[in-house]
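A.B. asks: this is a predicted model, with the sequence first.
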Amino acid sequence: MVISSFTVSSLNGKNGFAINGIAAENRSGSSVSKAGDINSDGFDDVIIAAPFADLEGKDFVGQTYVVFGGTNLASSGTFNLSSLNGTNGFKINGLDSNNGLGWSVSNAGDINNDGIDDVIIGAPYVSPNGKSGAGESYVVFGGTNIGSASSFDLSSLNGTNGFKISGIVANGLLGDSVSNAGDINNDGVDDLIIGAPNASANGNSAAGQSYVIFGGTNVGGGGNFDLSSLNGTNGFKINGIAEDDNSGDSVSSAGDINNDGINDLIIGAYRADPNFNDVAGQSYVVYGGANVGSGGILNLSSLDGINGFIINGIDFDDALGISVSNAGDINNDGIDDLIVGAWSADPLFVDEGQSYVVFGGTNVGSGGVFNPSSLNGTNGFRINGINALGYLGYSVSSAGDVNDDGIDDLIVAAFGASPNGNFNAGQSYVVFGGASVGSSGTVDLSSLNGINGYAINGTGGEFGRSVSDAGDINGDGIGDVIIGALNASPNGIPQTGQSYLVYGSATPSLDLNGTFESDNLIGTSANEVINGLGGDDTLTGNSGNDTFVISQSTSSTFISSIDYIITDFGGVGTGSNPSTGVIASFDTLQFIGGFDLTARNLELTQNGNDLKISFENVVDIKVTLQNFQLENLNSLPASAGKPAISNITFFNGFEPLVGDSFDVINAKSTQTTVFNKNTVTFLNDLNNNIKGFAHSNDVINGQGGNDKIDGLSGDDLLRGGAGNDTLVGDAGNDTLVGGAGNDTLVGGAGNERFTIRLGDGHDTITGFGGVGTGSKPSAAAIASYDTLQFSGDGLIARNLQLTQNGNNLELTFENVADTKVTLQNFQLQNLGNFPGSRTEPDYQNIIFNQTFPIDSFDVFNGNWNSNSILRRNTVTFLNDLNSNIAGFDNSNDVINGQGGNDKIDGLSGNDLLRGDGGNDTLIGGAGNDTFVGGAGNDVLTGGAGADSFVYNTNAAYNSTAIGTDAIADFTHSQNDKIVLDKTTFSAITSNAETGFTNASDFAITSLGALSSAVIVYDSVTGQLFYNPNGSAVGFGNGGVFTTLKNAPTLTASDFVVQT
């Protein structure tokens, strides 16, 4: 089955497994790699490093682990490295303190040409031969008895079992990166490459050096390889270009990228400064050949398109080359490709990171320089990170062929990503190869749908700091991948480290498949599997136990949305003892989608005779069961003599999500407690008064009726559905979703999340926990702060309005009806959003249509005054003091005055300034500014640019609420506008557009009170009147609402009518 994403916590032995480190602060998973088949048993193996491991009382010795592949490997879903015993793998211990063995690990190919794969391990902090920090690397030859004693002693290397390579430059850090190099000299034997990024080259400090060692039957024959002996026949040295470039920080085989039949290699120098862009980074492709490096030295500055080429970083601080790798033949044109990571690139936000795939070809890099900015889909493509501070590209690798389609795939990691709102959980992405991969020049990771690739969600610990192809470790003929999380803490042991083996999987065939268009699929009397694949399909199973497959991977807009009608769905029925007839005819909806399509997110809505099925936060999957009542939908466990049966199952792409089930309460039942702990429950349309279980993570869905739902303790999810509901979270980190109606939401202890959707009505929240005042929340605030999540068009920070009404804080949105929240006994100054850092998460009281707080705001403390807002391009709420404050130049600021007589100067930029209560002075400055004076008599100065002066109280006209303003510089030639909202100026009959479509709505006269027009402008005094009184004398409940200084000439085109 195809999937779009899954979380590594779902690995269970059938779809992969987790590999736990041994001791605290070992950081296993710092470096991971395929090891090839090092024990020659026909299964690929993997190698995992823990460079921070302390051994026998010595600090930072380092330890590396080889795990053997096999058919029954880690069937429980977990493998402990402490269990390595020689039959399932072995340990390799560092030799002394401060060695850092395993800083980098890799398959070394078959460097001694004995037909068995070998491995190489870097220890860059060793000080050999009196050279401090020169570094060492160790090649361990594979063999049928390798590691049979459960450990391998590096001091025993003697040329027959491997050899040692010592650095020759003090502080050069040899072994910081190690890799196989393929057969770069075309002699039929694999070679290897080792980086020493801090070595000086040609007199340039820390320019970096790399060393290529040619393989052969006698390589390392004495147990040591002397790098100073490299002479072109046994290998060669590669010199970096400029001071502090650190070339060799990442090294790899590049496959045969120029299609000459000989392997090439790639070297990263992430600190290089091409085109005067500091730390933009560079990478270097060196073409292989029979005479490559024949002089014993190759200078990267000599690359000219014939012997290789340079890849330049695009912008300063991109750090291109932090990771480099062969990408296999990802576009299936018969030529190898490569991938380069730029972890600090900023394609949209900050440090999302970027990776670049460069397609191989006979003319690739022919000019000597390749600029990734030229990638257009024909020569390669970009992969943009999708999370600020995600650091995509810190590790990149070929993934082998993980979907078994015969085309190579790749894997890229973003260890700082926060998938599904889980801060710094990390995320890795598998991108499937194909003839059209990246054809637009960019691969959008958010569009991965199981057909073009999938996302792997971490659970923390810097998941994705290292990724690699794992070969075929379980022997099923399909490629696997391995991902490291060096700071993970399995079993509660801090920073032990954890790695994850994720098995590849092919997509099975189905009985009845539709297309991506609108299909009408009709089954037979057999038990069939039916998949419409997407579109507006009508599905009929006929008799038998049919399975209808709905996969999120085929619901992406990249393919098609899903809106299915199933005409004859067979329900399990009411009660707990289904008849034999029901068992013979019930049908199953099988939802496939990893994180999103789960029982927790399931939403069931009775719409007349039909049942509508959807999922929270999933917009493109809808299923309608015709002529079907909710109470007939159920999931029952096995009982005496009867199997478990369920109308809905959830599948993560590898196997059913065991225990992810639900209960439905019969239409006429008035339960007072849900049936099962830690289960999803759907109520009925009665007015229910029901409780969950204590110490249970309950999901309770209210459906219709005015319900009272108490989750008791535990991390509960309570949804009110329709009706005026009361939801009580109690202790625990609960999520409360009121739904339609005017609901009361009670959080209790813990960090609550209150979800408010557009049109949900007027909800009241009691016990809301604020982030508090100051620049950093207290420990107590962190433990108890709550979050309001708004979802829907217009529910954004720019439109947010906060009104302190006595002890309560009211939250509304400009130009949005029927969406209001009251926080009882809550002061505005306690509301806040604190952005996170690399060491701390975000603390946010409000988020908008998002899980990552890119749309945020600042709140001034009640007794704090400042002459400037805190951040550029941000929404700011002042306090009730008389503020005198400015925004930023060249910044689109939103400043809300709240109470007090404020002076607010937006400076340049397209600002939105609201005076709110008090007699305020609002100054726009340069730019197209928007002014909302609010209550009080305000003075509004637009400045240069096309400014808008908005009059809208979200209620009928009230002179107190709107005040009497003065517009100081209304200028027709600058396209200034006066915006009148028909909610407030309800007597206006004109349509919502520029000008007045009904000419009688507007008049210019010096006798305003005698005019019958709705909006009257006195051309002598400059006063602008609202006249709902028609031709009667006076203005009724209207009156003057603003005065234009110097009485400029106005026409109907100076107004905008809105609704």
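C.D. replies: Ah, there it is.
A.B. asks: only C-alpha atoms from now on, for both contacts and neighbour counts.
C.D. replies: Will do.
A.B. asks: downstream of the helix or strand containing I310, the next helix or strand is which one?
C.D. replies: In the assignment (DSSP states H and E), I310 maps to strand 308-312. Downstream of strand 308-312, the first helix or strand assigned by DSSP H and E is strand 320-326.
A.B. asks: about what we covered before: how about the strand holding I310: buried residues?
C.D. replies: 308-312 (16 or more other CA atoms under 10 Å).
A.B. asks: what's the angle between that strand and strand 320-326?
C.D. replies: 140 degrees (axes from the mean of the first three to the mean of the last three CA atoms, to 10 degrees).
A.B. asks: distance to A74 added to the buried residues of strand 308-312, as a markdown table?
C.D. replies: Putting the buried residues of strand 308-312 into a markdown table (distance: CA to CA, whole Å) gives the following:
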| residue | distance to A74 |
| --- | --- |
| G308 | 43 |
| F309 | 44 |
| I310 | 43 |
| I311 | 41 |
| N312 | 43 |
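A.B. asks: then this one, side by side with the first:
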Amino acid sequence: MADTELNLATLNGANGFTINGIEQSDASGYSVSSAGDFNGDGLDDIIIGTPYADANGSVSNPNAGESYVIFGKSNFGSILNLSDLNGSNGFTINGISPFDESGFSVSSAGDVNGDGLDDIIIGAPRRRPLRPIPKEAESYVVFGHSSFGSILNLSDLNGSNGFTINGISVYDNFGNSVSSAGDVNGDGLDDIIIGAPNADPNEIRLAGESYVVFGRSSFESNLNLSDLNGSNGFTINGISPFDESGFSVSSAGDVNGDGIDDIIVGAPHPTNVGEYSGESYVIFGSTSFESTVNLSDLNGSNGFTINGISPFDESGFSVSSAGDVNGDGLDDIIIGAPSSNLSSTNSGPGESYVVFGSSSFASELDLSALDGKNGFAINGLEAFDRSGFSVSSAGDVNGDGFDDLIIGAPGADPNGTSSAGESYVILGASSGFASTLSVRDLDGTNGFALYGIEQIDGAGNSVSSAGDVNNDGFDDLIIGAPGADPNGGAPFDPAPGQSYVVFGFSNENLNVIQGNDNNNVLTGTADDDLLQGFSGEDVLLAFYGNDILNGGNDNDVLSGGDDDDLLNGGDGDDTLVGDRGSDINVGGAGSDRIIWNLGDGSDQIDGGSGLDTVEVNGSSNGRDIYQVLKAEDNVLFERTNIDLFQLDINYVEVLEVNSGGNNDTLTVGDLSGTAFESITFNAGNGNDVLDGSSATTAFVGLGGNGADTLEGGSNNDLLIGSNGNDLLRGFAGDDTLNGGAGNDDMIGQEGNDLLNGGSGNDFLQGSEGDDTLIGGAGRDTLFGQAGNNRLIGGNGNDVLSGGDGNDVIVGGAGDDFVGGFGLGDDVLIGGAGNDQISASAGNNILIGNGGIDTFLFDSDEDFVANDFGNNNIIDFEVGIDKITLSTFTFSALNSTGGSILIDEFEVVDTDADASTSEAFIAYSKSTGNLFYNENGIAAGLGSGDQFATLQGAPDISTSDFIVTDFSI
């Protein structure tokens, strides 16, 4: 059984080897393929295309391109340098002219000339025909031979060692893709197929053409495609403008079981279900062909059309035979759609589609109709991975008798390394295919991932079976990484490129320990084990060794043991404990809990579907510094100071961090675009810090003992300070902040927040939004600021300020200061105790609510009409409560000593009488309205106005007023 992943950096000669390009900008590995047994020694060989190489290393021949054939042998070192090919271990094939780009596409051609040796084909499409006199593109067939020199020049092909195939028009992009066609006409000789996606068949612009050239025992040095007549080959015409049929071409094997090989042509840009949705076309082999086959004529008897699913999927970007994946005796095909979007928020992870062979087909097959019985879809992993950029049969990698698949995703970011690239091997099986397989579900039993090494390597740009290169009985793989730099250059710099051969392997290297449908307890050994729980609520306990634990159905508990383990929860709500070692934890379906304990290693975690939780249990003995950061669509959880570790987390919704105390810090970055919904930080003892200020995830912050700093993010957070003098800051979102014991500082900021100070002398600030602030016990200070707020002081002598908005402010028990202090219509309630209630702009309601209360009128400047709006004092008690006027605001008053002068106050009969009063303060005994008559004896109120109403019009006098300058 394979591991779930193999990092290409670990190839060591025993499991495979690395092939290094030569010069910067060569892009070695742009195309790769098996070469069959090219030199007839009984071992399969490989070919690597390097389209941007300068032939013979000469700057006078830029981008002529080179290709390299590497001979198979039983033993390889960990590295092979293309510069070391000497004719005995392989050789170099030089392109002819500048900008030919020979090697843009390469493939085995099968045995085209029937000499018993496999041949190869090389495409030179001249994608940038910059020559002074542009020339039609060419492709080249090189015949296999038992011996070679170190170099072969394509210009030397003469019909005996190979031949040149001449394209028709300059800009056809002929040779963009090349492949063996198998024996498509049933004559016993292998044929070849070449795509020209920019050709204009029947003057249909960029509809694309493909060309099949039949094998035969002898060839001239040149073959002109314009001479294909049905007996030596035929032309395949695309359908509609800009379809670009022939962008990819391949043998399809014998898809319909009639004993003759078939071919497949990809056209990524048809608009059958939307722009660039793509189509692919299977053309059945036949003993006779006309000179031309129109793809529009496929009717189910001569072939069929495979329709893409959605706009911009680009299905048909890559196509290949898949071999016999399901073991039914019919060959299958695979189609790549690297731009496919799995959802509106997951751009370009890519999909690939396996279509099973069948004895009969309708004229059309929709890829959306694949149901596991007629084929299945393979979903890419993350946005911009471009899974399906390259696809191929992998041969039988694990020796189980079923053909396997390989899919390249050159844009994938293994372990967060941007565009290092990934490839995925899907293992064949007789049954068990659902309609969809996600590459994230590859677990070693159904396939595995191959990870690129460095940023921008683009591993998986090209993939192929390599045949059995080392003659161990297992088919091998080859993967191209044209952006890789064996010299360690910087990302984005021109690179020589690398290719990687991964050897096939036996499946029989694990101790298999299986349960049944009951509730089992399975214990591993000191070796490498496979523990299979199947159905039932199982407990799987690994020991030593690199183990695979598959929980199966129901709610299972999996514990990984000491080494590097793979834990697959399967269906059900499972608990996974990786334990020591670098583990891979895959939750699968259900709401799973994945636990990391102190002393465990750096793990990869994939929650799968359901509401999944990662629980991290830290140290109580030392200070932990944690950070949670997004790496593309994954999340990295790291401890960055002592006992460094890292968790690579994907498809997990909840993170719980139990830090253990001792002044711990958790910093969380912007996790938007990931599956994370909430993070809980349980700080414990010590002065702990939660910094979520950059995050969009919801937080639950539990401060514990100590002076904690808990800062949420832009979501709806719950922050609890508990004991100690804490700082809690909600930031955006509708947050709940509980200070608990201690003198706490709490700031809600944006959103509709609930702040509860708890015991202690607390500071609460709501900022923006409609907030509720509760001071609790202690002497608290509450500032509502903007929004329609509710402020409740609670016990203690509190200061409450509403700010702008329509606020309700209640002082509670104690001698409180209650003020609106801003625009808006407020309700100000003093509560029990001797309260000071400060009026403000707006139409406010002021309630003393018992005690000796003071109603304050001070705008901190000269009175301006509407400064106070209409302040309705509900329960003014004459002789007990006071109205305090500021001389800064009521500047006409000459009162000193705190009391209003008798001639500065007058009780009048009506509101109208206030404007003719000689007093500066006039009170209408009929309405209870209180006026500031700024100009005294003069007619009108001057700059004054009504500023309060005393409900019930109580009988007030000068003794109910206090005049002060608020200087004390």
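C.D. replies: Cool, the structure landed. Bear in mind the structure is a predicted one, so any value in this text is a computation, not a measurement.
A.B. asks: tell me the secondary structure at D110 of the first structure.
C.D. replies: Three-state assignment for D110 of the first structure (DSSP: H, G, I helix; E, B strand; the rest coil): coil.
A.B. asks: got the contact list for it?
C.D. replies: Neighbouring residues of D110 of the first structure by CA atoms under 8 Å, 6 or more residues apart in numbering: 116-118, 189-190, 215.
A.B. asks: kindly provide the distance from N634 of the second structure to A412 of the second structure.
C.D. replies: Between N634 of the second structure and A412 of the second structure the distance is 11 Å, computed by CA to CA, to the nearest Å.
A.B. asks: looking at those two, which one has more neighbours?
C.D. replies: Higher neighbour count among N634 of the second structure and A412: A412, with 32 against 25, using other CA atoms under 10 Å.
A.B. asks: which residue, neighbours along the chain excluded, lies closest to that one?
C.D. replies: D385 (4.1 Å; CA to CA, 6 or more residues apart in numbering).
A.B. asks: aligned partner of the one you found in the first structure?
C.D. replies: Under the alignment by TM-score structural alignment, D385 of the second structure pairs with G390 in the first structure.
A.B. asks: three-state assignment of its match?
C.D. replies: Secondary structure, three-state DSSP: G390 of the first structure is coil.
A.B. asks: my guess is it contacts F423, does it?
C.D. replies: No. Using CA atoms under 8 Å, G390 of the first structure is not in contact with F423; the gap is 10.2 Å.
A.B. asks: name the residues contacting each of the two.
C.D. replies: Joint contacts of G390 of the first structure and F423 (CA under 8 Å, 6+ apart) are A417.
A.B. asks: what ranges does the second structure have for its helices?
C.D. replies: 911-914 (DSSP state H).
A.B. asks: follow-up on the earlier one: between G390 and F423 of the first structure, which one's more packed in?
C.D. replies: Shown here are G390 of the first structure and F423; by other CA under 10 Å, G390 has more neighbours (27 against 18).
A.B. asks: quick one, what contacts S602 of the second structure?
C.D. replies: 581-583, 645-648.
A.B. asks: if we ignore the residues flanking it in sequence, what's nearest N222 of the second structure?
C.D. replies: Closest to N222 of the second structure by CA to CA, 6+ apart is T164, at 4.7 Å.
A.B. asks: isn't the one you found right next to D156, touching?
C.D. replies: No. Look at T164 of the second structure against D156 with CA under 8 Å: they stay out of range, at 9.8 Å.
A.B. asks: looking at those two, which is more packed in?
C.D. replies: Relative neighbour count places T164 above the other of T164 of the second structure and D156, with 24 against 14, counting by other CA under 10 Å.
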